[in-house]
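A.B. asks: Okay, sequence plus prediction incoming.
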Amino acid sequence: MKVLVIGSGGREHALVWQLKQSPEVEKIYCAPGNAGIAADAECVAIRVNELEKLADFAEKNGIDLTVVGPEAPLCDGVADVFRARNLAVFGPDKAAAQLEGSKDFAKAFMLKYGIPTAKAAAFDHEEAAAAYIRQEFAAGEKGIVVKADGLAAGKGVFVADNAEEALAFLHDCFDGAFGSAGAKVLIEECLYGEEASILALCDGKTIVPLVSSQDHKRVGDGDTGLNTGGMGAYSPAPVVDDGVWRQVHDEILTPFLKGVQAEKLDFRGVIFVGIMVCGGKPKVLEFNVRFGDPEIQPVLRRFDGDWFDVLDKVAHGRLAEAELVWSDDPAVSVVLASGGYPGDYEKGFEIRGLEEAAATGAVVFHAGTAFKDGKIVNAGGRVLGVSARGKTIAEAIDKAYQAVDKISFKGGFCRRDIGAKALKYSK
C-alpha cells in the first residue's frame, strides 16, 4: 500500500514513523515533510494548502490512503477534494472541520447535544464584547478566557485574571492581530482543574478513544509564561481515571457521535477533545479535528498494533472492525524549541547530537527542521520532540531527558518538568 501524509511537523513525523512499521505499507510520501521525515518517507514539495495539487499527486502515484495532519487543510476542505475524486482520505470534511475552525460553531454543537462545557458568549463587535467582560468580572468571575473564533495557529486564546488583561487581548483580536480569525470572539468562563487530552477515532458510525494524554502548553517550568503549541506531553494522564473515563464516554463521546449523525457530518478522522477535570468531572475546553501535537507522539509510542490498518478502516467507514493494541508502559515526549519561542526566534543553527539521542533508545520526532549545506538545522519554533517509553512514568521521563541532553543547537531550550504532574499520582 502507498500512503501520503500531509504536513510537516512533529505530529506528521510521528504518523509517518508509526505507519512505516505496518507490514501493509510499501511506500510513504509526505507533503511537504521536514528533514527528519525525509529519513522515513519521500518528501514532496507540495504545500498543505495546495489541495488540488495534493489530490493530483495522489491520483498520479496510486496513493491508497492519504492521512491529513494539520487543521488548516481540513478546514479548507481537503477531504472534500479527495473524496470527490474517490480517493481514500483520513480526515473530516469541511463542514465537520468547523468543530475546530469556528469556536462558536463548536460551542453551539456542545450545547445542542448536552456536552458539558464552560459558559460562553460570542461577539463580532468589540464594544459589546468589552461590556460583557466588565460585567462578568463585576459579577465575581475569577477568570475569563478570550478566544479568537477562527484558526490562529494555537495563539488565539488568552486566559485573563482581570478585566484589563482580557480587554487588551480582546482589542488585539479585533485590531487584526490574528487576521480574520479574530473578527469574531468567544468569551468563556475560566474552568479550574487539571487538563487532559482525549483523542478519539470516529467514522460517523463508531467512536473509539485512544489512550489518554496530557499536554504542557505554557512555555516555562511550572506552567509559567506564554501559551505555546505544546512543550511536551505524556501518556497516560492519571487524572483520567476510571470514573472520568466513564463520564468521557457517556457525556462527551457518545453525544458527540450522536451530534455528528444528526447534523449529517462526514466525520472520518479523529476528534481531539481537550478537557478540564474539575472535581472529578470532565468539561470540554475545545474540539480539534486532527491529532494533537505533541500529544500524538507519546500516544503512538504506546501503540503496538497496525496503524495503517486502523486509519484505513476509519477512512472506509469500518472502524468497528479495527483492532487497537496498546502497551501498558507510559511514554513521555519533550519538545526542544528555538530560543525566543513562542516569540521571535532565529533559524538556521546546526542541530548536534541527534544520532547520540537515538542511540539511547528514544525516538526523535522532527518538527521545525530543515537541511542547510548538508546539515540539519532548526527551522521553526518547536524543533524536535524527544519521546521515550518506560515501565513507569518516572523511567519514561528519565529516558526522555537522557536523550534530550545529547542534543544541542544555538538557543535551543526545553521545559524540565514534562510529566511531573503524573508523578504525584504514583506516590
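C.D. replies: On my side now, so go ahead. Predicted model, so just to flag it, every value in this text is computed and none were measured.

A.B. asks: drop to CA atoms for contacts and neighbour counts, all remaining ones
C.D. replies: Noted.

A.B. asks: Which of the helices or strands spans residue 47?
C.D. replies: Under DSSP states H and E, no helix or strand contains residue 47.

A.B. asks: That one is in contact with residue 30, isn't it?
C.D. replies: No - at 10.3 Å, residue 47 does not count as touching residue 30 under the criterion of Cα atoms under 8 Å.

A.B. asks: higher neighbour count, those two?
C.D. replies: Neighbours per residue, other Cα atoms under 10 Å: of residue 47 and residue 30, the larger number sits with residue 30, 26 against 16.

A.B. asks: Surely that one and residue 2 touch.
C.D. replies: No - using Cα under 8 Å, residue 30 makes no contact with residue 2, being 11.1 Å away.

A.B. asks: how near is the residue nearest the centre of the chain to residue 22?
C.D. replies: Most central in the chain under Cα atoms, centre = their mean is residue 292, positioned 1.7 Å from the mean C-alpha point. Plainly put, residue 292 is 22 Å away from residue 22 if you go by Cα to Cα, to the nearest Å.

A.B. asks: With residue 32 instead?
C.D. replies: From residue 32 across to residue 22, the span is 22 Å (Cα to Cα).

A.B. asks: who has more neighbours, the two?
C.D. replies: Neighbour count, other Cα under 10 Å: between residue 32 and residue 22, residue 32 has more, with 19 against 15.

A.B. asks: Would you map the strands across the stretch 251-400 of the chain?
C.D. replies: Here the stretch 251-400 of the chain has its strands, by DSSP state E, counting those that start in this stretch, at 269-278, 281-288, 331-337, 363-366, 369-372, 375-378, 382-389.

A.B. asks: this is the other structure I want to compare:
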Amino acid sequence: MRVLVIGSGAREHALVLAASHDPAVTALACAPGNAGTASIAEQHPVEANKPEAVTALAREWGADLVVVGPEAPLVNGVADAVRAAGIPCFGPSAAAARIEGSKAFAKEVMQAAGVPTARSEVVDNPARLDAALDRFGPTWVVKDDGLAAGKGVVVTDDYDKARAHAVTLLDGGHPVLLESYLDGPEASLFCLVDGTTVRPLLPAQDFKRVGDGDVGPNTGGMGAYAPLPWAPEGLVDDIVARIVQPTVDELAERGTSFSGLLYAGLALTSDGPHVIEFNCRFGDPETQAVLGLLETPLATLLHAVATGKLAEHPPLQWAPGAAVTVVLAAEGYPGRPRVDDLITGADGEGVLHAGTRRAEDGSVRSSGGRVLSVVGTGDDLEAARSKAYDVLRSVHLPGGHHRRDIALAAARGEVAVPGSEQTRAMTSG
C-alpha cells in the first residue's frame, strides 16, 4: 500500500511514523512534511489547503490511501476531491467537517441528536454583545465560531477580558460563540468512524494553557497523556453511546455522513460527560501520545475506515502502560514565534517534529510556534513522564519553552470526576 500523508506538524510525523511500522505499507510520502518526516518518508511540496493540488499529487505519486492530517484542508474539501478521483481518503467531506469548521453547526447537530453540551448563543452583531454576555458567566467562555487552531477561546472570570476578546473577534468579522462553563476535568476521545461504525481509541487529556498550573493564554496544546488512570469504569463506552454514535447517526440522517476521525473534546462534569467541542481530525498533541501506544497496524486500519470496512477490522491492540507528550515551543509562542533558530538533539527516539525545516547545510531549524513534541512511554504515567522529560533535556532550542507539569497531577492521583468515588476519597483524605 502506497500511503500519502498531508500536513507538516507533529501529528503528521506521528502518523507517518506509525504507518512506517505497518507491514502492508510499501511506500510512504508526506506533503509538505518537515525535517522529521523527511527521515522516514518521501517529501513533496504541496499547498495542503488546495483540493486540486493534493489530488494531482496523489494521482502523480500513485497513492493507494491519502491521510489528511490538518482541519483546514478538510474544511476546504480536500477529501472530497481525492475521493472523486477514485483514491481512498481518510478524512471527512467538507460538509461533515463543518462539525469543527462551524461551532454553531456543531451545536445544532448536538441539539438535534440529544447530545449533552454547554448552553450556548451565537453573537454576530456588536449591538447584541453586552446583553448576551449578561446571560452568561461568571465564568465566561468566549469562542471564535470558526477555525482558530485551538487559540480562539478565552475562559475567564473577568467580564472585561471576556468582552474584549469578543469585540476583537467581531471586529475581525468572526461570529462569537458564548457558552456556559462546564465543571470537571477535560478529556479527549478520538473515534474512528466510517459513516456508521464507531471505534474509539484510548482517551487522553491535553493541556491548552501555555504555562504551568494552567496559566496564560490558550495554545494549540502544550502536552498530553494517555490513557486516563482516573477515568471511571465504562467511561469510553458511555461517551460512544451517549455522544459519538448519536452525532454520527445525526450527520448521516442529514446526508453528510462522517468518515474519518471524530474527536470529542469533553468536560467530565458531575452530571456526566458534556461536549466542549468536536474536531474533524486527529488532535495535536494527543495523537502523539495515543499512537505511541497503538500496536494495531495504522495504515491498514485507516484504509478500512476510508473504504467503509471498519466493522470488519479486528479489535484494536494496545501496548500496556502510558504515554506522555511534552511540546517544545519557540520563544514568543503563542504570540509571534521566533523562527530560524538552530535546533540540536532533535533526532532522538520519541522526538516528533512540527515547526522544523532542514537547512541547506543539513542543520535543523525552527519554522513555527510549536517546534517539537517529545513522547515518552512507560509502565505508568510517572515512568512515561520521566522518559519524556529526560529526552527533552537533550534537546536545545534557543529561547524555547515547555510546560513542566504535563500529566503531573494525574500521576499523583490528584485528578477525578466531580461526584465520583475518587473525588470523595480525595476530599475526605
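C.D. replies: Sure thing, it's come through. All of these numbers come straight from a predicted model, not from anything done at the bench.

A.B. asks: Adding distance to residue 254 of structure 1 and mean neighbour count as columns, could you present the strands of the stretch 251-400 of structure 1 in TSV?
C.D. replies: Converted to TSV, the strands of the stretch 251-400 of structure 1 look like this (distance: least, Cα to Cα, whole Å; neighbours: other Cα atoms under 10 Å):
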stretch	distance to residue 254 of structure 1	mean neighbour count
strand 269-278	12	23
strand 281-288	14	21
strand 331-337	27	30
strand 363-366	33	26
strand 369-372	39	20
strand 375-378	42	20
strand 382-389	31	30
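
A.B. asks: right, so of these, which gets closest to residue 26 of structure 1?
C.D. replies: Of all the strands of the stretch 251-400 of structure 1, strand 363-366 sits nearest to residue 26 of structure 1, with 21.0 Å by Cα to Cα.

A.B. asks: quick check: the closest one aligns to which part of structure 2?
C.D. replies: The aligned range for strand 363-366 of structure 1 in structure 2 is 350-353, by TM-score structural alignment.

A.B. asks: Around residue 169 of structure 2, count how many other residues there are.
C.D. replies: For residue 169 of structure 2, the count of nearby residues is 19 (other Cα under 10 Å).

A.B. asks: Tell me the residue in structure 1 aligned with it.
C.D. replies: Match for residue 169 of structure 2 (TM-score structural alignment): residue 173.

A.B. asks: Tell me the secondary structure at its match.
C.D. replies: Recorded secondary structure, residue 173 of structure 1: helix (DSSP: H, G, I helix; E, B strand; the rest coil).

A.B. asks: can you give me the strands in the stretch 51-200 of structure 1?
C.D. replies: Under DSSP E, counting those that start in this stretch, the stretch 51-200 of structure 1 gives strands at 65-68, 89-90, 120-123, 144-148, 157-160, 185-189, 194-202.

A.B. asks: Burial-wise, tell me which of these comes out on top.
C.D. replies: Mean neighbour count (mean count of other Cα atoms under 10 Å) peaks for strand 89-90 among the strands of the stretch 51-200 of structure 1, with a mean of 27.

A.B. asks: Now that strand on structure 2. Mean distance?
C.D. replies: For strand 89-90 of structure 1, the mean deviation from structure 2 after alignment is 0.3 Å (mean Cα distance after the TM-score superposition for structure 1).

A.B. asks: hmm, who's touching that strand?
C.D. replies: Residues outside strand 89-90 of structure 1 that contact it (Cα atoms under 8 Å, 6 or more residues apart in numbering): 65-68, 79, 82-83, 268-269, 311-312, 314-315.

A.B. asks: Include distance to residue 107 of structure 1 when you put those into CSV, please.
C.D. replies: Formatted as CSV, the contacts of strand 89-90 of structure 1 follow (distance: Cα to Cα, whole Å):
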residue, distance to residue 107 of structure 1
65, 31
66, 29
67, 27
68, 24
79, 23
82, 28
83, 28
268, 21
269, 20
311, 27
312, 30
314, 25
315, 26
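
A.B. asks: which residue in structure 2 lines up with the residue nearest to the centre of structure 1?
C.D. replies: So, by TM-score structural alignment, residue 292 of structure 1 is matched to residue 283.

A.B. asks: residues touching its match, list them.
C.D. replies: For residue 283 of structure 2, the contacting residues are 11, 263, by Cα under 8 Å, 6+ apart.

A.B. asks: Kindly report the same for the one 5 residues further on.
C.D. replies: Under the criterion of Cα under 8 Å, 6+ apart, the neighbours of residue 288 of structure 2 are 10-11, 14, 325, 373, 375.

A.B. asks: switch to 6 Å and redo it
C.D. replies: residue 14 (Cα atoms under 6 Å, 6 or more residues apart in numbering).

A.B. asks: Excluding sequence neighbours, find me the nearest residue to residue 179 of structure 2.
C.D. replies: Once flanking residues are discounted, residue 179 of structure 2 sits nearest to residue 120: 4.3 Å by Cα to Cα, 6 or more residues apart in numbering.

A.B. asks: To which residue of structure 1 is the one you found aligned?
C.D. replies: With the correspondence set by TM-score structural alignment, residue 120 of structure 2 lines up against residue 120 in structure 1.

A.B. asks: ok, its match to residue 166 of structure 1 distance?
C.D. replies: Computed as Cα to Cα, the residue 120 of structure 1 to residue 166 of structure 1 distance reads 14 Å.

A.B. asks: Check residue 80 of structure 1 too.
C.D. replies: Per Cα to Cα, residue 80 of structure 1 is found 37 Å from residue 166 of structure 1.

A.B. asks: what about residue 39 of structure 2, how many residues close to it?
C.D. replies: Other residues close to residue 39 of structure 2 by other Cα under 10 Å number 11.

A.B. asks: my bad, residue 265 of structure 1
C.D. replies: 17.
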